[in-house]
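Engineer: Okay, sequence plus prediction incoming.
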Amino acid sequence: MDVHVRYEGDDDPEKCTARKLARFEMAELHRSNRGTPYGVVLDPFAERALSPADRAVGDVLVALDVSWDTAEAEGVALAGEHRALPYLVAANPVNFGRPFRLTTVEAVAAALIILGDRAHAEELLSKFTWGETFLELNAEPLQRYADCEDSAEIVAVQGEYLDRGDDERAAE
């Protein structure tokens, strides 16, 4: 899949995983919504979960690399099929261990695995010292999500992980 990123440029350039992917020519950055191609848009506010069924949309994957303050508005304005990633845990140094707080490269890699392109995901993550850790932390859920057929199955599997987290917090 071709990886594109709607890029705002409002974060620390040294920590920006989208910029690093672009430097290695592994992703194309877009500074405007109009210039961003149509495809599967990874949108944390989308109503449907990404699933293997979304391979039918085409070969373009678009990630958002914008501030959380503007993510909802920017995502809505992008043309494409908007999908949210299911429960996964971050491995990046800033948000290590926190669910749903993925960097752009973690989000793209997770999406690629769910869509059946693990080799591409591993290639992207290989550029980051913690990339392999992301795969290790999320090995079981990523495999389970990739084995699902549609968004409803993804949501059901995600529910198991969310319930497990609720049970662990209640036991503390």
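Structural biologist: Perfect, I can see it now. Numbers count the residues shown, from 1 in each chain.

Engineer: contacts, neighbours, all on C-alpha from now
Structural biologist: Fine.

Engineer: Please name the residues that touch the residue nearest to the spatial centre of the chain.
Structural biologist: What sits nearest the mean C-alpha location of the chain, by CA atoms, centre = their mean, is residue 107, with 1.9 Å. Listed by CA atoms under 8 Å, 6 or more residues apart in numbering, the contact set of residue 107 reads 42, 63, 85.

Engineer: just so I have it, where are all the helices in the chain?
Structural biologist: All helices of the chain, identified by DSSP state H, fall at 17-23, 71-77, 104-114, 118-125, 131-137, 139-146, 151-171.

Engineer: from those helices, which stretch is densest packed?
Structural biologist: When those are scored by mean count of other CA atoms under 10 Å, the highest mean neighbour count falls to helix 104-114 (a mean of 24).

Engineer: what angle sits between that helix and helix 118-125?
Structural biologist: For helix 104-114 against helix 118-125, the angle by axes from the mean of the first three to the mean of the last three CA atoms, to 10 degrees is 170 degrees.

Engineer: Comparison target below:
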Amino acid sequence: MKVYIIDYHRDDPKKCTGKKLIKLNFAELTRYGKGVILDPYSKRILSILDKDIALKTGITIIDTSWNSTSKNEFEKIKGEHRRLPILFAGNPTNYGIAYKLSSIEAVIASLYILNEIEEAIKIANIIKWGHTFLELNKELLESYRNKSENEILEIEREVIEKIIGEP
């Protein structure tokens, strides 16, 4: 599965996992969205139903500090926008924080959800904390794998209700 990176050059270059993916030939740099665009603002969630698009045209990650990137900037990128369901960062900067994934964690999660587990593990092996991310999210990733968008949304809703303590 092809992975593309749009680099907004807003991350610390030493911590930039998108650049690492490119350097190690796991991703290609692009200026345009291709295939499934991972977008934290999207109303649609990544699911197995997106696998055909991802296999044909790839997945695009916007490599940026999402703290300084607006919804508008994501909307400008053409493609099938999808967000990831709730997952917890395994990276040292945002460890344990929901939805605060690095670019490489987003790639790993996307591949896992799309049932490309061997590829997800291969990419997890290139960073020290890759397996921390997988272990931290193992149950969630397994529950999202091979599921439809509605099934994933239901699982995500249940997880959030447990976290906030509502029935």
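Structural biologist: Everything's here; your move. Everything numeric here is computed off the predicted structure, so don't read it as measured data.

Engineer: Got a TM-score for the pair?
Structural biologist: The TM-score (TM-score structural alignment, normalised by the length of structure 2) is 0.93; 163 aligned residues with a CA RMSD of 1.3 Å.

Engineer: ok, back up a step: and of the helices of structure 1, who's closest to residue 32 of structure 1?
Structural biologist: For the helices of structure 1, proximity to residue 32 of structure 1 was assessed by CA to CA; helix 71-77 is nearest, at 9.4 Å.

Engineer: any residues touching that closest one, and which ones?
Structural biologist: By CA under 8 Å, 6+ apart, helix 71-77 of structure 1 touches 33, 41, 43-45, 64, 66.

Engineer: How about stretch 150-165 of structure 1?
Structural biologist: Contacts for stretch 150-165 of structure 1 (CA under 8 Å, 6+ apart): 48-53, 86-87, 144-145, 148.

Engineer: who touches the closest residue to residue 30 of structure 1 other than its chain neighbours in this structure?
Structural biologist: Nearest residue to residue 30 of structure 1 in three dimensions, chain neighbours excluded: residue 6, at 4.9 Å (CA to CA, 6 or more residues apart in numbering). Going by CA under 8 Å, 6+ apart, residue 6 of structure 1 touches 29-33, 36, 62-66.

Engineer: Ranking by neighbours, what's the top pick from those?
Structural biologist: Using other CA atoms under 10 Å as the neighbour test, those are led by residue 62, with 29 neighbours.

Engineer: Surely that one and residue 18 touch.
Structural biologist: No. Taking CA atoms under 8 Å as the definition, residue 62 of structure 1 is not a contact partner of residue 18, at 11.2 Å.

Engineer: shared neighbours, those two?
Structural biologist: Taking CA under 8 Å, 6+ apart as the criterion, residue 62 of structure 1 and residue 18 both touch residue 5.

Engineer: thinking again about what came up before, nearest approach to residue 93 of structure 1 belongs to which of the helices of structure 1?
Structural biologist: For the helices of structure 1, proximity to residue 93 of structure 1 was assessed by CA to CA; helix 131-137 is nearest, at 10.6 Å.

Engineer: and that closest one, how far out from the chain's middle?
Structural biologist: 14 Å (CA atoms, centre = their mean, to the nearest Å).
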